[in-house]
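Student: mind looking at a prediction? Sequence and model below.
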Amino acid sequence: MKFLLTSAGINNKSIHNALVDMLGKPIADSSALCIPTAMYGHPWVGPGVQTWKFISGNEESPMVDLGWKSVGVLELTALPSIDKSRWVPLVKETDVLLVAGGDALYLCHWMRQSGLADLLPSLRAVYVGMSAGSMVMAPKIGEFFHGWTPPSGSDETLGLVDFAIFPHLGHEMLPENTMAAAESWAAGMQGPAYAMDDQTAIKVIDGAVEVVSEGHWKLF
């Protein structure tokens, strides 16, 4: 599977071009499934109006509103209650998964509970994460980002990439997301760790990592 791990969506030309390159065809010819699940676990963004904004493409971070051929919703909390034959073929056929931000540990829990986590490595789709939707791919997220507490109490996530992510670096509405805070966070992580602002994304294809940025980032 190919990963495009963003801090705040497809919000500049460089990240947009990277997405089209990974798809191998125009966005207008590509089908998408959006996954809002992480939003429900975070008190700032869900449930309610922010979740609707993500699904409908009425938010500032471009994801759903890029001009896809079709867009569907894949709600992970519902999947354990329905037969896999109703959703697995849909996921296998889609061109891209658009995964919202919110709480990374909540998202990780439901990716595992739903069975999507087991399916991800075999998919042909491009996985596009935003904030927590990107962080969940790391081995762990770190205490700095620990919000919703999973049954295990651990900050471990899926580990489908071998680095951790500190998103929204220097964001004006997140004054705690400083470079100094990122350095402190990175010191507690095992393995590579990236801090990146909202103009930055990380592209991963077959394990090869490339930073795509029109902003600021740092590898620890």
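Tutor: Received the coordinates, thanks. Numbering: from 1, shown residues only.
Student: could you use CA atoms for every contact and neighbour count after this?
Tutor: Noted.
Student: and the helices in this structure?
Tutor: 13-23, 49-56, 88-93, 104-114, 116-119, 132-135, 179-187 (DSSP state H).
Student: wait, which of the ones you listed is closest to D155?
Tutor: If you check each of the helices of the chain against D155 by Cα to Cα, helix 104-114 wins as the nearest, at 6.9 Å.
Student: for that closest one, the distance to its chain's centre please.
Tutor: Centroid separation for helix 104-114 versus its chain: 12 Å, with Cα atoms, centre = their mean, to the nearest Å.
Student: packing partners of it?
Tutor: Here helix 104-114 touches helix 132-135, going by 3 or more Cα pairs under 8 Å, 6 or more residues apart in numbering; DSSP states H and E.
Student: how far off centre is the helix it packs on?
Tutor: 4 Å.
Student: and stretch 195-213, by the same measure?
Tutor: With Cα atoms, centre = their mean, you get 12 Å for stretch 195-213.
Student: again, but for stretch 96-111
Tutor: Remark: stretch 96-111 is offset 6 Å from the chain centroid, using Cα atoms, centre = their mean.
Student: second structure for comparison follows:
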Amino acid sequence: MKLLLTSAGISNTSIRNALVDLLGKPVSEASALFIPTAIYGIPNGGDIVRRVICGSLGDPFCDLGWKSLGLLELTALPSIKEELWVPILRETDALLVGGGDCQYLCYWMQKSGLTDLLPSVLRKTVYVGLSAGSMIMTRFGTSYRNHTLPAESDKSLGILDFALHPHLDHEWFPDNSLANLEKLAATIPVPSYAIDDQTAIKVTNNTIEVISEGNWKLFPPSIS
């Protein structure tokens, strides 16, 4: 299993090098599928999807110079025969999972059947998350509640046994100060990584490595 969990995308050379290492080839020789689903759970989601794909918003992600780039919209998959999308998923080198609403993304990953496929898919494919796309693989997720899903719907898949808090000290997210995230981490029964937009978590099987040209902090699990 190979994952690169970013806060904002491939924001610096160190994170890009980590991606290339996980892929085992240059980005220009790798295929990618982009999952935009989580973005539709936040205001103005449709336009944000367009800007992420075009590279006019945030750090490089879809616009890294992939050999090929496709879209995999999870909300459409339950109505499509698996033979139309599962082979493409299994053949791709990188699965790019965008940010937005964790709960909305988690629901559709489960509803579409992607969650069940991940263990076998990730034997070959590199999972590259951005914000919520990173958080849902851990033991912590959030929700904007701009949807009609049941309130008790899962906010994360819990595949990795730690929590992730992206956008540390970002001006767009005033609640994400180090002090506030430390208080939040004190309520979570697993270790928590707070990372800024110049930091990513690289996971190779059971090995966790912090890749950073910025700031980050590892908090211990809560004591209860």
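Tutor: Noted; the coordinates are in hand. Just so you know, these numbers come straight off a predicted model, no measurement behind them.
Student: in stretch 205-218 of the first structure, what counts as buried?
Tutor: 211-214, 217 (16 or more other Cα atoms under 10 Å).
Student: and it, end to end?
Tutor: 20 Å (Cα to Cα, to the nearest Å).
Student: which one among the buried residues of stretch 205-218 of the first structure gets closest to G153 of the first structure?
Tutor: Nearest to G153 of the first structure among these, with distances taken as Cα to Cα, is W217, at 29.6 Å.
Student: ok, that closest one to L105 of the first structure distance?
Tutor: Counting by Cα to Cα - W217 of the first structure and L105 of the first structure are separated by 23 Å.
Student: repeat for P150 of the first structure
Tutor: With the distance defined as Cα to Cα, P150 of the first structure ends up 7 Å from L105 of the first structure.
Student: check contacts around the closest residue to P36 of the second structure other than its chain neighbours.
Tutor: Distances taken as Cα to Cα, 6 or more residues apart in numbering place G98 nearest to P36 of the second structure, at 5.3 Å, with adjacent residues excluded. With contacts defined as Cα atoms under 8 Å, 6 or more residues apart in numbering, G98 of the second structure is in contact with 34-39, 129-133.
Student: now with 10 Å?
Tutor: 6, 8-9, 34-39, 49, 52, 61-62, 105, 128-134 (Cα atoms under 10 Å, 6 or more residues apart in numbering).
Student: one step back: now, the buried residues of stretch 205-218 of the first structure that are in strands?
Tutor: 211-213, 217 (DSSP state E).
Student: Serialize these to JSON lines and add fields for distance to I165 of the first structure.
Tutor: Putting those into JSON lines (distance: Cα to Cα, whole Å) gives the following:
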{"residue": "V211", "distance to I165 of the first structure": "12"}
{"residue": "V212", "distance to I165 of the first structure": "14"}
{"residue": "S213", "distance to I165 of the first structure": "14"}
{"residue": "W217", "distance to I165 of the first structure": "10"}
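Student: from these, which two are the most distant?
Tutor: Once Cα to Cα is applied, these give V212 and W217 as the farthest pair, at 9.7 Å.
Student: what is in contact with these two at once?
Tutor: 199-201.
Student: now the residues you listed as JSON lines including distance to H171 of the first structure?
Tutor: Shown next, in JSON lines, are the shared contacts of V212 and W217 of the first structure (distance: Cα to Cα, whole Å):
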{"residue": "Q199", "distance to H171 of the first structure": "11"}
{"residue": "T200", "distance to H171 of the first structure": "12"}
{"residue": "A201", "distance to H171 of the first structure": "15"}
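Student: what does V27 of the second structure align to in the first structure?
Tutor: V27 of the second structure maps onto I27 in the first structure, with residues paired by TM-score structural alignment.
Student: distance of that match from L174 of the first structure?
Tutor: For I27 of the first structure, the distance to L174 of the first structure - Cα to Cα - is 32 Å.
Student: between the two, point out the one with more neighbours.
Tutor: I27 (19 against 10; other Cα atoms under 10 Å).
Student: about what we covered before: go through the ones in strands among the buried residues of stretch 205-218 of the first structure and name the one nearest Q113 of the first structure.
Tutor: V211 (30.9 Å).
Student: distance of the closest one relative to A186 of the first structure?
Tutor: 18 Å.
Student: for E59 of the first structure, same thing?
Tutor: From E59 of the first structure to A186 of the first structure the distance is 30 Å (Cα to Cα).
Student: which residues touch P151 of the first structure?
Tutor: H109.
Student: where do the strands sit along the first structure?
Tutor: Under the criterion DSSP E, strands of the first structure are mapped to 2-6, 31-35, 70-73, 96-99, 126-130, 164-166, 193-196, 200-205, 208-213, 217-219.
Student: S14 of the first structure: which of the ones you listed is closest?
Tutor: Using Cα to Cα, the nearest of the strands of the first structure to S14 of the first structure is strand 208-213, at 6.6 Å.
Student: go ahead and name everything in contact with the closest one.
Tutor: So strand 208-213 of the first structure is contacted by 2-6, 12-18, 161-163, 194, 196-204, 217-219 (Cα under 10 Å, 6+ apart).
Student: filter those to the buried ones?
Tutor: Neighbour counting with 16+ other Cα under 10 Å marks 2-6, 12, 15-16, 18, 161-163, 194, 196-204, 217 as buried within the contacts of strand 208-213 of the first structure.
Student: tell me the residue in the second structure aligned with S61 of the first structure.
Tutor: So S61 of the first structure corresponds to D59, using TM-score structural alignment.
Student: ok so, going back, and the match of V27 of the second structure, how far is that from I55 of the first structure?
Tutor: For I27 of the first structure, the distance to I55 of the first structure equals 17 Å [Cα to Cα].
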